[in-house]
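*Asks:* need a 3D model of the following:
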Amino acid sequence: MKKRILAIISATTMVVSMLTGCSESQKEDYASENKKVAITLGMHVANVEEQEPVTADIIKAFEAANPDIVVEVKGNDKDEHVKKMKMAAQADELPDIFWMDASVAPELNEAGLLLDLNGFLKEYSEIGDALADNMKEASQAEDGAQYGLPYQSLVTGIWYNKALFEKCGLELPVNGTTFEELENMVKVFNENGITPIAQGAKDTYSIWAFLIAIERYGYFDKIDTILAGNEKFNNTEFLKFFEKLQILGRDGAFPSNAATMTYFQAKEAFLAEKTAMFDSGMWDAGELDKTMGVNTGFWWGPTFSDSDSPQTVKMKVSSAPLCVSKAVGEDKIKQEAVYKFLAFYYGEEAAKISYEGSIIPSTNYQVEVDLSEKPAFAAIVEALNAETWISPKAQPDLVLKEAVQAQLYDSIYGTMLGNYTPEEALDKIDIVLDQQ
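*Replies:* Okay, here's the model as predicted:
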C-alpha cells in the first residue's frame, strides 16, 4: 500500500475520490444523499490559523457561504511541504489544491500533474479580469497552460524607522531616492552607532529589496537570453549592480554578524530600533503596526544613475502559485467544488478579508477598508498607488530553477559580506546555470 503523504482524509472525501469514472446519475445520487463535498488544501505553513490567518479567515468565509463543501487543510513548514508535495506527485497523491514553490510548479506541470486553469478562468471570466496580466503570466507555460494562480501578491521593499532618520537629521527615503543618497544614509547611521540595514544571511532568500534593484539593471530584458545560453549573468549591467552590493558591504551597511543572523533575528533587531531599515515585505506589516506604528515607513529602494534601464520599478507580483491536481479534472463533482473555492478565493469578499488582515490580494478589486489604525500597511498601500512605478512580470528569482535560484541568493549575500568579488559571484551563477 502506498504511504499517504497528507493527513488521512474523511470517509466522505474517499467516497468522492472513488467517484472518478462513475456515471452522471451515480454522481447526482451521491450529491443528493451527502451534504458535503470535501476538497483538500496543502499549505506551506504548519499552522494556517496562526501563520496564515487571512487564508484561514477566507476558508471559514467560503465554508459559511458554501455549506455543502468542506476544505480540509494540511500544512507543513515550507521546505517540508515542498518535499512532501514532490513525494505525493510521484505517488499520484497530490492534494486537490496546494501551494507550490514557483521554481517547482513548472516541473510538476511539465510532468503532466497539474490541471490547466484556463477552463476555470473561462468559466469565471470576472476572476481573469480581476487578475493583472503579470499575475497570470507568472504561472503560464510556453504552450499557454495556466498551471497555477497567485496565492497572494508578493509586495517587497525596505521598511524604515522614521524616528531614527529624524534623530540623525536625515531626510526620509522616497520613490526616486538614489543610491548615492543611500550611501550617505549608511555613513550617517554608522556615525551615530546605528546599523543601517537589517539583513539575515542565514536565511539566504531574504534579499527582496535587492531583487527589485537588479531589475533596475535590466534583469528581465536579459534573463531569457541568459537562460537560453546566449548571454551570461556576468555581463556589464549585472556587474554594475553587484559592485553596488560590494560598496554597501564595504561601507558597513549591514550588521557585523549578518553572516550568522537569520531573517527573524534581523527583524527583531529592526523592531528593537537597533537598525534603521529592514529588507522585508508586506507580510510584516501587521507586526510593525503593533510595534512601531506611525514610525514605520516603506520604500522601493534606491535608483541607479549608471543604468539606462527604467528605474521606476516597484514590486507587486505573483507570489508562489496555488496549483490544482490534474486528477481534479477527472471528477466533475470535485472540479465544481474546487472551482467554487477558487472563485471565492479570488473574489471581492476575499479581497476585503485580505486588506483587513494587512495582506495585499493578487486581484485588483477596489475595496473600502479603514487603514487609520494600520499605518505600516497604509504605507505599503500608498507606495503601490504610485501609478508611474511599474511591477515586473515576476520577482527575479522566481523565474529560475531551484539550484540557480539558490546560487543567486548565495552570490548576492556573498558579495555583501565580502566573501566574493562581484565577478566571482556572477561566475558562480553561470557555473550552476551551465550545469542545468
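*Asks:* okay, CA-based contacts and neighbour counts for the rest of this
*Replies:* Will do.
*Asks:* ok, Ala11 - contacts?
*Replies:* For Ala11, no contacting residues are found, by C-alpha atoms under 8 Å, 6 or more residues apart in numbering.
*Asks:* here is the second sequence; please produce its structure so I can put it next to the first one:
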Amino acid sequence: MLKNWKKVSLATVLLSGLVLGACGNGSDGEGGSGDVTITYSIWDKIQQPGMEAIAEAFEAENPGIDVKVEVTPWDQYWTKLEAGAKGDSMPDVFWMHSNEIAKYANGGVLMDLSETYANSELTSLDHFPEELVELYSADDALYGIPKDYDTIGLWYNKTLFDAAGVAYPDETWTWDTMLAAAQTLNDPDNGVYGILAPLNRQEGYHNFIFQNGGYVLSDDKTESGFRLDETIEAVQWYADLSVKHGVSPTQSQFAENTNLSFFQSGRGAMGFFGSWMTGEMANNDYTAANADVAPLPKGKQAATLFNGLANSVAASTENEEAALKFVEFLGTEEAMRLQGENGAAIPAYEGTEETFVKAYSQFNMQVYVDQMENAYIKPYSAETARWEDVENSALMPVFDGTTTVKDVAADIVAGVEEVLANEK
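*Replies:* Okay, the predicted model is just below:
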C-alpha cells in the first residue's frame, strides 16, 4: 500500500520539477452567461467518446458548468502535466496512473478528495475495489477516484487457428498447452509467429511470475522477487518463447513492429493484451473479423495482473467547486455505466462491468471480468518507474538471448532494492 509514502521537502519537489504554487488552468469560463468551464484531461482518443458522454450527462444535471475534454497522447501527457504544475495551465480534472500517483501526491499538486466522497450522497468508495482506493491514497488522504480496472487476456487469431486445425484457447490451457499450440502455428518463413512475447511487464512476464508462485516485490516493498527461483524460472520461460523456441519474434523485430502491429496484420497467432486494448481490436478491420480473447494460461496457478486509472483534481484549481462536483459525478454508477456502454474501459464501480462486456459483444469480454478472481494488483511502490527501469535494463540482454535471467537476477535485486530502500 502507499500509506507510508515519505514526505518530501519543497526543495525536493522543486528539483523534481513540481511546485506547490498556483496551478489553475486560468480559464474560469466566465463570460456574459456567468458559466464556468472546467478542463478534463485524458490520454486515450479511443476513450474520448465515453468521457464526452459522461461530460454531457454531468452538464445536463449541472447547468452553468461546462466540461471540456482534452486529449493529449500518452507520450506527451506527463510532460505536459508536469509543465502545467509549474505554471497556470494544469487541467482542473485529469487522469492519474499508478506509476505517477506518489510523485504528484508528494508534490502537493493534487487535491484531497476524502471529504468530497465521505459526504457524497451520489456515490461511495465502498463501490470500488479496495486495492485501487488504497493505491490512490496516502497518509489518510485520497488523491484519486478509481475510474476503471483492467486485466490481461490471451488474444488469438481464429483464422490461423482454424487453418492449422488447432482448438481455440480456453480456461484449461496451461503454459505447455500454449507452447505446443504456438509451435504448431509458427510459420516464420511466411512471417507468421505462434505467439507474440515482447519485453513487457504488465501485459507480459509479470503475469507469468505470479502464475509460477513468485512475486515482483515483497508485500512490505523492501525486497525484489528476483531473489526467488519461481520468479527467475517464470521470466526465463517467457523469454525462451523467443530466444529458445523461436515461436515469438525477436526483440529487434519488436523494435521495428509492435506486438499490436504483428497481431493486427495477421502475423501473430496469439498475443497478450490488456483490456484497455479492446477498442484497438474492435476498430481494426482485421482483428474485428478474425480475433477473440481467452483467459491467460495457467502455470502453477491461474493469475493475471490488474490495475486501474483514477480521476484527480488539481489542488489549486480556480474552479474548485465545479471540479469537485465533476469528480464526484465521475464516481457515480451513472457515469460508470456511460463509460462502459461507450466501450471506454471496464468501469471500476462494482456491478457495472457488464456494460463494457456488452459494448464489445463480438469478443469474449467476460474473460477480463472473470479473471479478477485470480488477479494481483500491478506491482507498485512510491518510485515504481525507477525500479521498473532497473528491471527492464537488466533484462534486455536476456531477451536478446545473450545472457540468462539467473545471471542478471543479482543485479536486478541490488538495483531494485536500492530504489526501495531510498523510498523509506
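*Asks:* can you give me the TM-score here?
*Replies:* TM-score of the superposed chains, computed with TM-score structural alignment, normalised by the length of structure 2, equals 0.79; 393 aligned residues with a C-alpha RMSD of 3.5 Å.
*Asks:* does the counterpart of Glu402 of structure 1 in structure 2 lie in a helix or a strand, and which?
*Replies:* Counting by TM-score structural alignment, Glu402 of structure 1 lines up with Ala385 in structure 2. Following DSSP states H and E, the helix or strand that holds Ala385 of structure 2 is helix 384-399.
*Asks:* average offset of that helix relative to structure 1?
*Replies:* Compared with structure 1 after fitting, helix 384-399 of structure 2 deviates on average by 3.2 Å (mean C-alpha distance after the TM-score superposition for structure 1).
*Asks:* list the buried ones in that helix?
*Replies:* Thr384, Trp387, Glu388, Val390, Glu391, Ala394, Leu395, Val398, Phe399 (16 or more other C-alpha atoms under 10 Å).
*Asks:* helices and strands around it, which ones?
*Replies:* Contacts defined by 3 or more C-alpha pairs under 8 Å, 6 or more residues apart in numbering; DSSP states H and E place helix 384-399 of structure 2 against helix 229-243, helix 405-423.
*Asks:* got the angle for it vs helix 229-243?
*Replies:* Taking axes from the mean of the first three to the mean of the last three C-alpha atoms, to 10 degrees, one finds helix 384-399 of structure 2 and helix 229-243 inclined to each other by 60 degrees.
*Asks:* can you give me the angle helix 384-399 of structure 2 makes with helix 405-423?
*Replies:* Using the same axes, to 10 degrees: helix 384-399 of structure 2 against helix 405-423 is 170 degrees.
*Asks:* alignment lookup: Leu113 of structure 1 to structure 2.
*Replies:* Using TM-score structural alignment, Leu113 of structure 1 sits opposite Val109 in structure 2.
*Asks:* ok, that match touching Val19?
*Replies:* Yes: the criterion here is C-alpha atoms under 8 Å, and Val109 of structure 2 meets it with Val19 at 7.5 Å.
*Asks:* pick out whichever of these two has more residues nearby.
*Replies:* Between Val109 of structure 2 and Val19, counting by other C-alpha atoms under 10 Å, Val109 is the more crowded of the two (26 against 23).
*Asks:* how much space between the alignment partner in structure 2 of Ala259 of structure 1 and Met396 of structure 2?
*Replies:* Aligning on TM-score structural alignment places Ala259 of structure 1 opposite Ser252 in structure 2. Relative to Met396 of structure 2, Ser252 of structure 2 is positioned 11 Å away (C-alpha to C-alpha, to the nearest Å).
*Asks:* Thr384 of structure 2 too?
*Replies:* With distances taken as C-alpha to C-alpha, Thr384 of structure 2 is found 18 Å from Met396 of structure 2.
*Asks:* tell me which residues of stretch 38-57 of structure 1 come out buried.
*Replies:* 38-48, 52, 54-57.
*Asks:* repeat for stretch 259-273 of structure 2
*Replies:* 259-260, 262-264, 266-273.
*Asks:* from the residues you listed, which land in helices?
*Replies:* If you go by DSSP state H, the buried residues of stretch 259-273 of structure 2 have Asn259, Leu260, Phe262, Phe263, Gln264 in helices.
*Asks:* shouldn't the fourth one be in contact with Glu280?
*Replies:* No: contact criterion C-alpha under 8 Å: Phe263 of structure 2 and Glu280 do not qualify, at 11.2 Å.
*Asks:* what comes up buried for stretch 402-409 of structure 2?
*Replies:* Thr404, Val405, Lys406, Val408, Ala409.
*Asks:* could the residues you listed be laid out in TSV, adding distance to Leu132 of structure 2?
*Replies:* As requested, the buried residues of stretch 402-409 of structure 2 are exported to TSV (distance: C-alpha to C-alpha, whole Å):
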residue	distance to Leu132 of structure 2
Thr404	34
Val405	31
Lys406	33
Val408	32
Ala409	30
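*Asks:* from the residues you listed, which is closest to Ser312 of structure 2?
*Replies:* Nearest to Ser312 of structure 2 among the buried residues of stretch 402-409 of structure 2: Ala409, at 36.7 Å, using C-alpha to C-alpha.
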